Structures are given as C-alpha cells and as structure tokens.
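Participant: here is a sequence with its predicted model. Questions after.
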Amino acid sequence: MKTLLTNGFQHNRNLLFILICVLLLTCQLLPQQNLFSSKDSPDPFSELTSGAVPGNGGYEPAASSAQAFIGTKNLERFGCVVASAGDVNGDGFLDFIVGASGNTNSTGVAYVFYGGLVMNTVPDVILLGETVNNYFGASIAGAGDINGDGYDDVLVGAYGAGGNSGKVSLFYGGSMMDNAADLYFNGEGVNNFFGTSVAGAGDINADGFDDFIIGANGANSGNGRVYVYYGGLNISGTADLVLNGTAGSYFGSTVEGVGDVDNDGFADIAVGEWPWSGNTGRVLIYFGGSPMNATYDSEMQGPEPGAKFGKSIAGGRDVNGDGYVDVAIGSWGVLSGVGRVNLYYGGWAMDGNSDREFYGHSISDFGYSVALGDVNGDGFGDLIVGASKGRGQVFIYHGGRNMDAIVDGAIVGEEGETFFGTSVANARDMNNDGYEDLLVGAFGFSVYRGKVYLYRNTPSGSDVPDYYLRSATGAQWWGSVVASAGDVNGDGYNDILVGSMSYNSNRGAVNLYFGGAAFDTIPDVTFTGEYGGNYFGRSVAGAGDVNGDGYADIIVGAPRYQAWVNGQYTYVGRTYIFYGGLGLDGTPDVIMQGTTVNENFGWSVSSAGDMDGDGYSEVIVGAPNYVYINYSSDTIPNAGRITIYRGGAVMDSIEDNSMTHGGADYYVGHSVAAAGDVNGDGYSDVLVGSFRYKNEADVVVGAVWLIYGGRIITTWPDLYLYGPEYNSQFGLSVCSAGDVNGDGFSDFVVGSYRKGYLYLGGAIVDTSKRVIFDQMLYNMGNFYYGTNIAGAGDVNGDGFSDIVYGWPVENSGNGRTFVLYGGASMDYTPDLIFNAVYSASYSGSSVACAGDINNDGLSDIVVGARGNNGISVNGGGAMIYLSSAASVYPRIVSVKDVPGDQGGKVNITFFKSGYDLPGSNKVTFYRVERSVASSTGALAWNLLETVTAVNNLYYCYEAATQSDSSSFIYRVTAVTNNNRESWSSNLVTGMSYDNLAPASVRLFRGYLESGRVVLHWKENTEEDLFGYVIYRGNSSHIDPDTTTPIAVVNDTTFSEEVSQSGAWYYFIRARDIHGNYGPLSSASDGPLPVELISFTAKSKGNEVQLKWKTATESNLYCFEVEKKIVGGNDWLRSGEVPACGTSNSEKNYFFRDVNRITGDYEYRLKLIYSDGASAFSNVIGVTIDSPQDFQLGQNYPNPFNPSTTIEYQVPVKSMINLRVFDITGNKIMTVFEGEKEAGYYKEMIDGTGLASGVYLYRLHAGGIVITKKLMIVR
C-alpha cells in the first residue's frame, strides 16, 4: 500500500514573509515552558528541568546543568552524532556512543561510554578509523543484539573510505568489549557513500535476532540504495534485501528503525531522501515481514523545495497512547531555516498525513535532529527537537492523548557557535532509576572540539530552574521577596509576585507575572512605592479575594512610609491592597496606614483567609516596632502589634482587630501568616511571630501565637508556642504548610535562626508532635537555616502538601533551597534541592509556593535570590521551578481484548507509580481491581490480583472478564506499607471479545442428483463452531443479513428437492456459538465470488477504524461502508473504498469513520459489482465510549487565515459556552452556546474581519473552564 503526503505550503512569498515576522515576534512567548509538564498527567524530574529560551531575562546557561563529555582535541567534531548503544558489556546498564568524525584529519573516532549509577566522562572503549578523510564516526547506531549472544552491538559508518565507496564496521558487544571490528561491510563502488547512514532496525523478520540497515545515498549514480541485513548466529557481508531509490533522489541519506508502527509483530524501517526533488525531501516507510519485500508501504513528502524533509527521523515511541508507535520527521529548511517537524501516528494502515506539526520560532534550523523518548516519565513518548543553528537549542514537546504543538521546555546551548542540538538521542535509562535520559551533542564547542550533554531523569535530587526572572529596571536585590498572588486576572492560572524594597533609592517595587501555558519573563504589571525610602515591597502576599469579585487580590507593605505624627515626620508605614481583575493597574484600591512613631506598619503582610466565614478574605498586617503604652502609661518600645482587616464588598481601611501582648523589644508581628484551618472548625486561622519574646523565665527565646478564626474574630492567642533555647529567634518566619500528613487538618511551620519546626493540626494541637528540620544534621556549617520557609503546595501530586525552605547564606552566600515531600510519616530529609544559579546570589532569600502557574495540576515554586544575577552583583532575581516530581498515581494506558482468542480475557497495561523506584520500598505492590458499570455511579470493586512492584516502567496483567462483549471498569492502586498511603489510577473501561469469527467455508460445491440439489463442503475446525447457515437466491449475489436461510446444519452436507426450474445460486457461511459469522461462500460454477476473509472494527476515541481482507474478487467495483446506531432502522452511507476488480490473491482494505455522538454502532460493507449488482457483508458492532472528561483541543491550523477549527469533547450532557476573547479579555465572538450530548465536537471559527494577533478561546462546560490561545496571521 502506498500513501502520499502533499500538504505543502502554497502561500505566496509575501504571506511567507508575514508569517515569519509573526513567528519572530512571538518567539519569546512560545518556548517559555517547563521541560517536563505532561499534557495528561503530572510528571517528574529534576535535572532535565532546564532553562528558558534566551531573551526577556530567561535563564540561559541551561546546557551547563547536565553531565558533560568533552572531545579530546580541536576540530574533532565530538558529538556530531550521539546514540544509545544498548547494553554492550552486559552489566545491566545501558551505554551510549558518540561520533567524532573530524578526529585526526577526518580519520574519525567513535567513543563508547558505559552507563551506571555513577558515570565518569572517560570513554570505556575507543573505536578508531583507518585513514584520513574516512569520516569514521559520521554515522553511528546501537544495532541491538545482532548475533544473539546476549550483548548489544554497535555500528559505525565511514562513508569516505575507499574513495567515498564507504565502509561500515560492526562491533560485537561483550563483557570485555574490544575495539576490533568483528565484521566489515563495503560499498559497491566509488562515490557510493556507503555508510552515510546506519541504524538498528529491530527484528524485521521476527526470527528472534535484531537486524540492521545501511544507507548508501550515492549508489547507482545518486539514486541511492539501502541494504537490509538480517541478524543471526552467522552473519555474512551480503545484504538480505536491497532497496533502491529513484533517479537523483539520494535514497538512504537517512535510515531509521521506527519500531512496529502497524502492530503486526514485525519491526518497520524508514528511509529518508532529503535531497529529493530540489531538497524538498521524502521519507518512505517499509513494513517488516517474513520475508520483507522491497515495496514501500507509506510515503511522506516535504512541504516545499529546500525543506530538506527527512534529514532527521525518529520512531519507536507511542506519543498519543493509542498503542501504536509513532514517527517524527524533521525538515530544518522549511521557511528558509525556521524549520518544522511532522509527527505521524502509527496505525493498522499508517498513511502519509501528518497528525501534528511543530515549527521553529526563528531561523534556527529547527528539526535538524529529532528524537522520541519519555523524558517526563508519564508513559507517553515525548518529542525532542534540535535547532542547531549558532548557539543552538533543544525543544521538548510532551506527548499525551491530546498532544499540542506548544513548546513544553527548552534547553539552551552555551555561548558561541557550539551548534548545540546538532544531534539528540533518547539515551533510555542509563542509571536504572526507571526513567529515560537524554543526550545532546554540540560538535562546535571550543573550536569544534565538541561536547555532549547527558541529562538524567530523577524524581528527586538537584533541580535547575525553568525560568529566571530579572528586573527590567536594574533594581538592586530583586527577589528579596516572592509570593503567590493567586489568579489575579481570572484566566485560570496562578500568578506570582517578585519584589525589591531597594528599587530606586528604596522607593521599592513589585512585579506581577501572569501564569499561563506560555509563561514569559516579562512583568505584566509593576507596582512602585510612592517615594524614596518607603521600602515598598518589604512584604508582599496574595490577599485572597477580599471584595468577593471572583478575582484574587494583592497586598503590599511599605513599612518606612513617612507621615506627620506628633509634630514630626516618622516611619509609620503603609499597606496597600490592589484588587484583581482584567483591568488591573498599579493604583491601590485600599490603603491602610500606621498611627504611631516608627512602628513600621506593613513590615509583614498576609492574607488571613476567611476567618469569620462570611465569604470574604481578611488580611493581617504586622508592625513589629509599634510602641505600646500599657495601662500604667508605661511606654514599651518595639513591643509590636498585628492588625486584622476584614474583607467585604466595599473593604475599608479601618482596623477591625489589633493585638500586641508584647514586652519591650518583643517585635510582635515581625512575621504573620494565614495558617489554614488548623483545628478543623471551618474557619481560617492565623499565625503571629515574635522572635524576641521572653519566656516565663525571662529568657529571650521567641514565640509564635496561633489565633483561631470564628464567627467573632478575636486577637487573643489560642495557642502559645515558645522557642526551645536562648536567642533561637523562634518565629522569624511563620507559614501554613497545608495538610502535609493527609489527616484533613491544616499544618503549619515556624522558622528560627537555624531550624524549622513543623506542627501538625488537629482538633487539639499536640505541640509535642513536631518535625524539626535542623541544618546541623547536614553539617552545613551556617545559620539562617529556616529563616525563609513556606508551604509548597502539592509539588509531586501525591495528595500530601509539601514544604520549601531557603538557606541563602549556604556556601559563602551562593544559597540553596530544599523541598520536603509530605506524607503520612514525613521525615526531614530533603527530597529536592535547588542549587544557586550564580555564585554569591543568596539563592533562597525568599521562597514561596507559586500555585499552579501552568495548570498541570501540580504546585510550582518560586525562589528569590537577592544577590548576583549574572549581570549585576546585587541585581537579584527569582527562579521558577515548575512541578518536578513523578506522578505517584499509576496510569492505566490501555485495557484491550487479548487478540486471537475465544474471549474471556483482557490485557491491562499500566504505567508505574512515581514511588516505584530502585532502592525504595515505598510502593510494594499494585492492586488490580474490576467493577461492573453502575447506572448510579456506585462501583463495587472486585480484587483480581496483586502485582509486585519491581521498578518496571510499564506493567501488563492479563485479567479475566465475567463475560464477553460487556464493559467492565478497571483500576490499579499503588499500595505502600502504610495503610494511609495508596494512590489509585484512572478508571478505564474495556471488554473481551470472541474475536475469532469462523473461517470461510472451503470447497463448497453443489450438483443435481435425481431431482435434488446436493451440497457438500469441508468441515471447519473451530472449537466453538455452532453450525453452517445455508442460503438460496436467484442471482449470483445476496445479502445474507436480509436473506432468510433455508437451513442451519451442523453436518458437512445438505440436500433439497428442486421444486421448480430455473437458475438457483447457493451460499453458505459458518457461525460460532457467540454469533460470529464467517465470510459468505458461493457454490456457483461461474466467475470467482468475492470471498471476504475478515472484517473487523476498533474504536479510538471518536474514530472507528475498519479493516477487511478478501481472498478473491470477481468484477467487484467498490465497497460502500454503511453504519447505523444499534436499535435504529436506517443504514447510512459513511464512505466508499475502491475495490481491486478481479483478483485471486489476498487484498487488504482500511477505512476511518468519525462519530461525534457516543453510543453503540453497527457497520457492514455493501459490495457493489461492475454490473450494478450488490451484496452485503456480515454486520459488526463497535462502541464509541463517552469521553472521560471535558477537553478543549488546540485549534488547527494555528496560526490561521481566515478560518480554523476547534475540537472539544463533552463527557456528559451539558450546557456549553465556547467564546473567543482578545488578549485584554474583551469578548470577540460566541462560537457556540447551548446544550450538547456527551460526545466529540468541532466548531469552525471565521476570523474574517479580525486583526492579526493572539486571541484567547475559552470553553465553559459543566463547571469547567478551559482557556487556550490562537493566532491570526494576515
């Protein structure tokens, strides 16, 4: 079968120029994403979480965060190609290979590095080229285990050998692998360039040995050839199959084993000929087989001359979770070097139509290299794209059932023409931690010495920031304070605040950054102090929704604001509240002011939550230098106080409650925070710190007070907590920790000079049960450990809140930040560590939960670093760490009928829990359960089996069903030794089938004997055979579904008396006990009948895929595909597939049908003959299940002009509102408003009359709001 892709650009040059300009203008928005945020589920990882694209203050030196391997000499071009080598030495760890084709006047070298728990950067095996200009190492590949000895082998090409005839060396792996080639393969003649490309192909012919392929793009005068070699115990130098290119196509310029894209049990290969047709480029896919043939099965073409489509090819990973591996193809020449990558989903009959397209954002050679691998550990393959021009970048796109083309992460090369991203490869799991790793080559590093970067995935350990925020104002000590603002602008994403009170002669400023799927590092709103010396921004916080308008609000303190008091200007301090909303600006809506001399009102600020249960948030303000005059008229300096202001529809600046309880120099209110609901009474509580408080023995230890909310707010403490020792400064910081142990009560943390204390909430707080985070346990030798501490939200998605704390003076002021994961039994060992980006940066000066700024379902973290920011010694900055921990919830990938059986079983494939790790016994086993679907929604789970956790990425369990063709619901639960810690997967429905219909009845013959028609046939062999159904008609074709049978028998003969003269035709088909019918057979002595061997259907989302096969055909014109809803009367025509006419060989057919409404459908084939006669096939059923949740797809095409299409899905009957807004929030149009049944829908947007630019489209459905961006290009 051959399919053709010709979806090229047909726009004129002016439009292309405009498109390039728009792409360039938006390039700062698109790539600013977490490298590892999944489309469908939370996901991991630390080291791979890298920096943003340069510009706008993005964190640039991301490539320096990986383990680096550097070439040995200038001009070596180390890293021109990189590849996984498999396990060449049999130690249980995967290895990798690096080519250095420029070594020693282009003689060339290839280096093998062994994987392991700890890797060094010294090559373990060095493979040497033979003579100059051989370019040995210009192509390399892991070949798999070619000879079946249990060790993986490697291929190295030298296309320049023998006057460019070319040569390839095969090196067998072994426990003591050497550098002597075990086999050589030579080109056929001068300028063949044999070995231009090499690849492991997997097992093409299913003989149990891995196979390999070699490209020679200069063979046959530039037509090109590809040589296929089958593995085995004895391999010769002769190819088992030769594939030939067409005139001048340079066939074989790239070759790649792409896995089994059609799931037929044979590995498949892809061949690129990117110089084809004026460098348009083409890729041909050949399906494996036994034997494999030389005819390609699918064809993909580039979009335009010069595209160089097929320069890079990758496969072998299932990106969209449909059970088929997919293929990615790069064309770095598109749009004069902007570049593009096309993604093609695998399937029964893979076609040449691109399923997703990804574009570069500048002239960057995007697509020069591509790879597929699961970099975020969510079970979906991800797309890795190299854009190698100049400095170079690598972009990550996360796979998922609804994968979009928005960049999820970017890694930037080091300074200079390093060509970072020239080569990328999925290194697979090199250190056996259960997660795949990534290799990136930069052959231009240091005068073409070259460098390779290994990024290891790990669910804990060191992490690097996803974004680095610098002040655009040049302020000093930026990042002295950071906070989550909540969703200020109502777009569904949490926003963040970063401030510096030192800006502009201590005037102070705070930047607000809106969260979003395309987060950028440009402030969206800036708030500044009123004049120099205000210290505006000394404290900032999200205020909650104080006025009940549905938008989160912001509170900022300026403790050095001066006012006229008692005949003098003095530092009374001010606090400002800014209401959230679409029209948010820098003007405060409420201003509160201190009243006494030098009280520093606003030194600390916080939301207090809804303390009185009226639906409005309160705020709390600290004034630690407040002078208290007691009942005896004694003046008590620096007693401090806190003030609570109640929210309301019209909030005022009049204090509602205040408290001091302070002695001299107690500094009450130095820290304040909302505590959440600590005692579970339904009201929010608050914390107040007094770090110089004296205990009953008159010793300065520090104290914290917990004040419970209630219908009537009081400021008298409900709980006193005292520091453990003299001058511990207990209460320097206070914060809510969320519910870290999952008991339903909010917990809280108190920071001191060198320790942090976690207190667990409860109806009665037990202060003896606390967790102490003590820096001395780590021998870190510095204080200020615990002075900056905050609740982190649920960073790793395990259902327990986590804690983040900074240590800014660690390592001579570099600073460090730690994250502790919550749990039923939490300890004090850090699970994540954020190291300083720059020396002397004081990283961890401030820390905060950022909320979920990218809507991936996990909490993110913002860390301030007030010192060196790489540009200015005291410039300061802030780092954003997007969620970086593996999902602890296992995920069922599929529940599929066991193929080729008589029913009763399904295969459940699930992806592991993030806690299923080597060296960890956190997850001990998985519980596999089944439930019958219930109309009430109540599920009764039946335990099928427990599966031991053994650190696999995927598990597969064969489960029994209660009956065939009935839906059952399945779930998998990860179980620990703690009965309070377990995590259940998604629910997936599946059913088993008797999917073996009886075969065609063979040797069906008839004759007349003594006035009777006698029929006989060969017996079928199916164990579940019910019998044979016999039909009679007066034409050569009948519809067996509408024709009444004349008999049903279980013998192999039948006769009947002839009652009238004429021509009669007899037909037969077998039936099994489950009601499956075999193909219809005819007893006619005329032309060959159409013999339908098989007819099957499968559903994928709202798509039905039909596949059928004929053994013979006679004068058959076409197949019409008909369908109807089960229970309905009318058959509807879905489409038409041309037939082959007359044939004595098997023919395969395929048809896709899309159903927008869920339900049960029946399909049949109408066979139309050249003479106008028709017949029908058997009827098959298929179910289009309701979507599991509301989803809004990315519009396509995007950018567009003038129209685009939006797809969305509705799980239950709901009112739907789909609208388009401009970027400021003004409604532009209503696309659809009304009620929709459960199903899959698409709407068309006509952009005629709209200006070029970015717009938002938003789906309101069933209480769910989903927002995405689209772009119009004129």
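Facilitator: Arrived safely, thanks for sending. Numbers count the residues shown, from 1 in each chain.

Participant: for the rest of this, base every contact and every neighbour count on C-alpha atoms.
Facilitator: Fine.

Participant: tell me if I'm right that Ser1214 and Gly1239 touch.
Facilitator: No - using Cα atoms under 8 Å, Ser1214 and Gly1239 do not qualify as a contacting pair, with a distance of 10.5 Å.

Participant: of the two, who's got more company?
Facilitator: Shown here are Ser1214 and Gly1239; by other Cα atoms under 10 Å, Gly1239 has more neighbours (23 against 16).

Participant: and the helix or strand where Met300 lies, what does it pack onto?
Facilitator: Using DSSP states H and E, Met300 sits within strand 298-301. Counting contacts by 3 or more Cα pairs under 8 Å, 6 or more residues apart in numbering; DSSP states H and E, strand 298-301 packs against strand 282-286.

Participant: comparison target below:
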Amino acid sequence: MKRIILILSMILFGILTAGNYITEEQDFSGIKSLNHESNNVYKISETGKFRVISSDILKNNFQNQENLIEIEPDWITYSVLFTRYGDGISAGDLNDDGYDDVVIGAPAYDTSGAVFIYLGSVNGPSINPDKTLFGTDIGFGNRVDCKGDFNNDGYKDLIVGDPFLGAGIVWIYYGSSTGISDTADNRLDGPMGVINFGYCVSSADVNGDGYSDLIASIQKVYNDTLDVGAYIYFGSSSGISPLFSWTASVPASLNCWGLYYCVSDAGDINNDGFDDVILGSFSNYIFVFFGASNRGIYEPADEVISQPYSGFGRSVSTAGDINADGFDDIAIAAEKAFVYFGSQTGLSLNFEIINSDGNTVTSAGDFNNDGFNDIVSAEYGYPGKTNLFFGSQAGIDTTPVILNGEAINLSNGDINGDGISDVVGAIDNRDICGFGFFGSSERVQYITFTPKDTALFQTDQLCINAHVKSQYGLPMSGVSIIYNVKGANSASGNSISDSTGVSRFCYTAQSTGRDTIIASYENIYDTAFVVWDYPLPVELSSFTSSVSERDVTLSWSTVKELNNSRFDIERAFDNEQMTVDSWSKIGNVNGNGTVSEPRDYTFTDKNLNSGNYKYRLKQVDFNGNFDYFELEGSVIIGIPDKFSLSQNYPNPFNPVTNLEFGISELGLVSIKVYDALGREEVTLVNEIKEPGYYTIKFNAANLASGVYFYRMTTGDFVGVKKFVILK
C-alpha cells in the first residue's frame, strides 16, 4: 500500500510541478491600373555577500511564429506507461567509445524504480535499452547524471538519485571500457536530519582540480538561519569523497520552497576556471554559487535572481556559452524561458526572455555546429512540444525550431558520434516515450521566390527576392544563389543572401512575352514567372486630390508620354461596394503628345454636393487606344458650417439655371421665386433637409422674360438673390 500511495503521489506531484505550461513589406503606389492583373528596471542591493537582482517591469517583443518548421526525431524509444519514465535523463559516454549514451530514469517502474541505458552508435542508440538498473524501492532514477568524470579516468560516470529510500541515497556507477556494472560502485547516504537527499543530481568541477564533483539536492531546513538546498562532494582519483565539502545554502528568512527540486551545473559563468552551481526553487528565486578552490561550507549565494513570473526557477541549467564570449550563460524556466549571460563579474544585468512556456530548459550544446551554444525548452501538456533556440554573437535567437517531441526532461550529448551535439528527451504516458534529434550544420533546405507571378511592361525592371532558409526554417546568410531566365528573354546572374536570408536579382526585358526565372543552390531551387507587355503610352508618377469646400482639385504628373492625345476625367459616386455603379465624364485635359520629360496636370471639379466621390483618368492616345488610372480612395465633400444661398448660374438664362444652397443643420427649408412686384411665382423647395450642399435645376419655361428674386428661409436664416430671364 505504501508503494502504491508513493507512486500515485509521484505522478500527481509531476503533474502539479510540471508548470503552467518573414514578413515582407511591399510598397504600393496610389495608382491602380485597371486593365492589368527589456524596458527593464532593476533593483540591486547588497545582502551579505550576494547581489539580489529583480526585474519589476518586463516588455517582450516576440517574433512571429507562423510557418515554423517541425523536425521529426531521429531516434525514438518506448516504455511501460505510468512509470514516470523521463523524470531523469542525461547523456554521456560511459564506455569511451566516442558515442554518448542515453540514460533515462523511471522512478515509478514496478515497485523498485529503474534506470534504462541506451548505448550510442553511428546510427544513434537502439530502440530497446542495452542495460537496465533496478533499485529497491520506488524513486530510484528520479534524477540521473552521466556528464561527470569523478575519478578522471576518461570515462563518464553515472549518478542515480534515489530520494525516497530512507533519507535518500545517491548511487554512483563508474564508467569503464565495458560501460557500467549492474551494481553501484559507491553510494552517498543523506546526512542525518534531511529528507529527499538526491532528489536532483548534477556534476561539475567546482574546485578546478580536474575531477568532476557531485551535486545532490536535499529537502530540509538545516537550522534557524539557513535552508540547505544541495550538498557538494568533491571528486578525486579514488572517486567521490564520502563527506560533503560545501553546501548551496540560502537564508531561511527568504522562506523559499522547493529548493530540492532542481540544482544544476551552471558552467563557468565568470570564466575564473571554476564551474559554478545554480539552485532553483518554487518561490520565484534562483541562486548562483561561484566555484572556488576553497569555499566555506555555508557560504551564501553569490547572486540571487528573482522574477515576478509564476514558476520562475522550477528548472535551472547551464546554457553553455550562447554568444561565444568566453563566459558561460544560464537558462531558467518559468512562464517564459529566461537566459542570463555570464561576464567577468558574474551574471550580466542584460537577459533575454524567450516566448516558450518552458517547464524544463537546458543546454542543447552546439546543435547547429556554428560555434555558439544553443538551448532547448520543453512544454509539457496537450499539445506539448520542444523548442530549440539557437545562440549567436548577438545572444539567443528567439525564433524557435520546433522539435516534434514532448518531454518532461531534456539533455544533450553526441549520441551518433558525428562531433555535433544532439538533443534527447523523454516523457511518460505517451506512445513515444523517448526521443533524440541529431544536430547538424545548417544547410540550404528551402529557396522561396517573392513575388511568384508578376506582370510588367517591357520598359520596367523586375527585381525579385529569393528567401534562403536552412533545414531549421531559419534565414541563411552568405549563400550564393544562381539565377537563370528562360523564355522570351534570357538573363543570368548570382547574388549572395544578406543577413535576413534574402538574395536579390534584377533584370530588364528586351522582348515581350513570358519568362521563367529559376533560383538555385546545388540541387535546391524555386521558380517564378513574369509576363512582359508593351509599355503604356503614359507613365504616371503621381495622382492626388485636394478639397476646398465644394471643389475637388485633381493633380497628376507623368514621367513620359507617347502619342498622348488627352485625359478624360471621370467621376462616380462611391457606393462603398467592391464595384462602382457608373462613371460619368466631367471634363478633359489635353495631353502633350510625345515627350520624355515630366509633365504636370490639374483639373478642378466644382460645386459638388455633400458625399463621397471616386475619380479616374481615361488616358486616350491619337489612335483611340485608352487606359484607366484610378485615384486611390474616395474624396469626401463634407457639410457646410453655416447656411448659405449662392448666386444662380448661368445668369441671365433661358430657360434653365442652377441654384445652390448649403444647410448646416437639419431643418425645414423653403425656397420661393418672386416677380419684381413681390408676387410669389414658384415654390422650389419646401421640406426638411439634412445638412449638406444642394443644387437644384430651375426650369423657367412658364415665366416671362424679366427680373425675378428667389428667397430662401430656414430657421433664423433668410437669403435673397436676383436672376434675369431672357427669352
């Protein structure tokens, strides 16, 4: 019954602690041819011998993650479900054959816990384990590490955490030419008064003597003033010392919970020749302890970092040297993944936040073999995924490469012996429980043209971009792309991709017709198509409008003209539909025939009523051929700011004239015509009108020649004008 309860507790604990889980700019002109298709705020204070660094304000700009590449695993393995398979995982060369081996712990396997060992090879590890180690109670294999060489004999050694057996035990298996034995070569028992000793294990050379040292976490308040999160045991020619040399301790006043959950080698953050230790927690704190040849047993942390993110510190790890500056960096999981950079004085105040809901984060080694270490973060849940982020001189690239594998824990190593780091991960309760992704140098995998289809005039120049991407879906610079044009025209050339992965090629057609453009690199290629047409008689450089009360002035300029007779100006009422109901010709302007210099034109459309209007030019040559150019957008004639009555036109007239008036607010409007003696002859308007400009046509066929007056009244406004009828 005890074992069943512990198994269920471990599964539940795993669930609870798993955590909260290229754009191109194109410039378009206003002319449309209608006949062609960390603001970071830090507080730094001295507390004892360590710095406290906290971030109060975080502003993140995360890159667009659409169309990301998903990479399938190169190695997979399976396990019995509900065994907590993957709680512990590590990779190291236990038999010094040149291939790192994968070690995966399953602490709830059967009633004893188990550790599965998969030996690396040129094709990667086998699907089935080559060796299985068993404990005596559940918890064996809760965490594993095989990256250290404690006796410096050239073989990586394996340590296995067994935290629930008594006060906790760390089992030590020394590597050899035949790998590790079936039984442990040594063991470390939890000191008196602690529990969960060895819940998390790691290795690092913290005293710089050439022997890896063992790091084991514990759970227990050591005394009233200190919480001890981990013990450090020195390596030697005879292996691990039975006594701890110093501790990763924090002030009890911080009231940090979960110190035992994650402790890790931090690499050499300040490049002083000593590996450092990083201790996580469930209280949004992480602690960094600098290695030294002689460090006090309870010497406090050298750096303490806090962030206001849920789960900050639930997973901590060395990140390797991400920017290749000689200082190792660290990675921390939270709602986002954090990367802090090392420096001569310790952790830099500059850090990067990665848009990855990382339940666990660790170094990926140099996965793409570019000289910069990378990191990998796993999101545990449905759907879970593993995100790979590449390092660079500028820091971490926040655009992820998606590794199609879900993991609760991750590690790295060279499991196929090609000299390039690989990523391994594992998780329980899935069809595929363990996976490995082989790292490789970046190579050209994709070439994509933009634009793919183009229609141009023969006198134009085509400039086309080829976007070059690697097998990881990321831009590649410095790639020489070869271009060949076949079809109506012939051209060739090459162009080197820039820092954004874009290679550009331009050419001008000599003939009309269809061309196929081919961009290639080795056996990778893409094609684009362009149709070249005869040039237009007129090339416009601009077409704009301006409004003055009821008048619209259109202005346009030509670059050059060929056989240009005139421009007809056409107007339509904007019905806010995709197509305009009807266009009306409202005037014309003579062209300049054939000229090679720019020419400017204007036309004013006067006395418009309130509303939205669209305009276009109908360019006509001397042969009767024509083309349209439409003004982008609508021209708006608004409402007047006061009442007005304008003089009619024409005046004198026979028999029709135009009367215009403006209404600034809703109201009853009356317009009447009187003869010279003041007798009312005609009522033109007698109704409620909306605000706006109005024009009415008055037909005086029934009136005799003479002088007349027309009078407008609305509200307090009265306006009177005179007109003359001549017959």
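Facilitator: Done, it's in. No experiment lies behind these values; they were computed from the predicted model shown.

Participant: TM between them?
Facilitator: Remark: TM-score between the superposed chains equals 0.55 [TM-score structural alignment, normalised by the length of the second structure]; 443 aligned residues with a Cα RMSD of 3.7 Å.

Participant: hang on, the earlier thing: quick one: average offset of the strand holding Met300 of the first structure versus the second structure, please.
Facilitator: Its matched residues in the second structure lie on average 3.0 Å from strand 298-301 of the first structure after superposition (mean Cα distance after the TM-score superposition for the first structure).

Participant: I'd like the next helix or strand past that strand.
Facilitator: strand 312-317.

Participant: which strands and helices sit next to the helix or strand following that next one?
Facilitator: Downstream of strand 312-317 of the first structure, the first helix or strand assigned by DSSP H and E is strand 326-331. For strand 326-331 of the first structure, the elements it packs on are strand 312-317, strand 340-344, strand 366-373, judged by 3+ Cα pairs under 8 Å, 6+ apart.

Participant: comparing these, which comes out most buried?
Facilitator: strand 366-373 (a mean of 31; mean count of other Cα atoms under 10 Å).

Participant: any chance you could list what contacts that one?
Facilitator: When contacts are defined by Cα atoms under 8 Å, 6 or more residues apart in numbering, strand 366-373 of the first structure is touched by residues 311-317, 328-332, 337-341, 359-360, 381-388, 421-426, 428, 436.

Participant: start to end distance for stretch 360-374 of the first structure?
Facilitator: 21 Å (Cα to Cα, to the nearest Å).

Participant: what residues of stretch 519-539 of the second structure count as buried?
Facilitator: Residues of stretch 519-539 of the second structure classed as buried: 519-521, 525-533, 536-538 (neighbour count, 16 or more other Cα atoms under 10 Å).

Participant: just checking, Val1137 of the first structure is part of a strand?
Facilitator: Yes - according to DSSP: H, G, I helix; E, B strand; the rest coil, Val1137 of the first structure belongs to a strand.

Participant: grab the nearest non-local neighbour of Thr544 of the second structure.
Facilitator: Using Cα to Cα, 6 or more residues apart in numbering and skipping residues adjacent in sequence, the residue nearest Thr544 of the second structure is Ser555, 5.3 Å away.

Participant: I meant to write Tyr446 of the second structure there.
Facilitator: Excluding its sequence neighbours, the residue lying closest to Tyr446 of the second structure (Cα to Cα, 6+ apart) is Lys469, at 5.1 Å.

Participant: what's the counterpart of that neighbour in the first structure?
Facilitator: Alignment note: Lys469 of the second structure maps to a gap in the first structure; criterion TM-score structural alignment.

Participant: does Gly108 of the first structure touch Ile140 like I think?
Facilitator: No - assessed by Cα under 8 Å, Gly108 of the first structure is found out of contact with Ile140, at 11.6 Å.

Participant: name the nearest of the buried residues of stretch 519-539 of the second structure relative to Lys614 of the second structure.
Facilitator: Within these, proximity to Lys614 of the second structure (Cα to Cα) peaks at Val538, which comes in at 21.1 Å.

Participant: give the contact list for that closest one.
Facilitator: Here Val538 of the second structure is in contact with 558-562, 564, 619 (Cα under 8 Å, 6+ apart).

Participant: hang on, the earlier thing: out of the contacts of strand 366-373 of the first structure, which are buried?
Facilitator: If we count by 16+ other Cα under 10 Å, the contacts of strand 366-373 of the first structure have these buried: 311-317, 328-332, 337-341, 359-360, 381-388, 421-426, 428, 436.

Participant: and the aligned partner of Lys451 of the first structure in the second structure, how many neighbours does it have?
Facilitator: In the second structure, Lys451 of the first structure lines up with Cys433, judged by TM-score structural alignment. Cys433 of the second structure is flanked by 21 other residues according to other Cα under 10 Å.

Participant: go on, Tyr229 of the first structure?
Facilitator: Look at Tyr229 of the first structure: counted by other Cα under 10 Å, it has 23 neighbours.

Participant: repeat that for Gly352 of the first structure.
Facilitator: When neighbours are counted by other Cα under 10 Å, Gly352 of the first structure registers 22.

Participant: circling back: residues touching the match of Lys451 of the first structure, list them.
Facilitator: If you count contacts by Cα under 8 Å, 6+ apart, then Cys433 of the second structure has 76-79, 85-86, 426-427 around it.

Participant: which of these also appear as contacts in the first structure?
Facilitator: When you map the contacts of Cys433 of the second structure onto the first structure and apply both residues aligned by TM-score structural alignment, their matches' Cα atoms under 8 Å, the shared contacts are 76-79, 85-86, 426-427.

Participant: now intersect those residues with the strands, please.
Facilitator: 76-77, 426 (DSSP state E).

Participant: make a markdown table from the residues you listed and add distance to Lys32 of the second structure and neighbour count to it.
Facilitator: Below are those laid out as a markdown table (distance: Cα to Cα, whole Å; neighbours: other Cα atoms under 10 Å):
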| residue | distance to Lys32 of the second structure | neighbour count |
| --- | --- | --- |
| Ile76 | 56 | 20 |
| Thr77 | 59 | 17 |
| Ala426 | 57 | 29 |
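
Participant: longest helix in the first structure, by residue count?
Facilitator: Assignment by DSSP state H gives helix 13-26 as the longest helix of the first structure.
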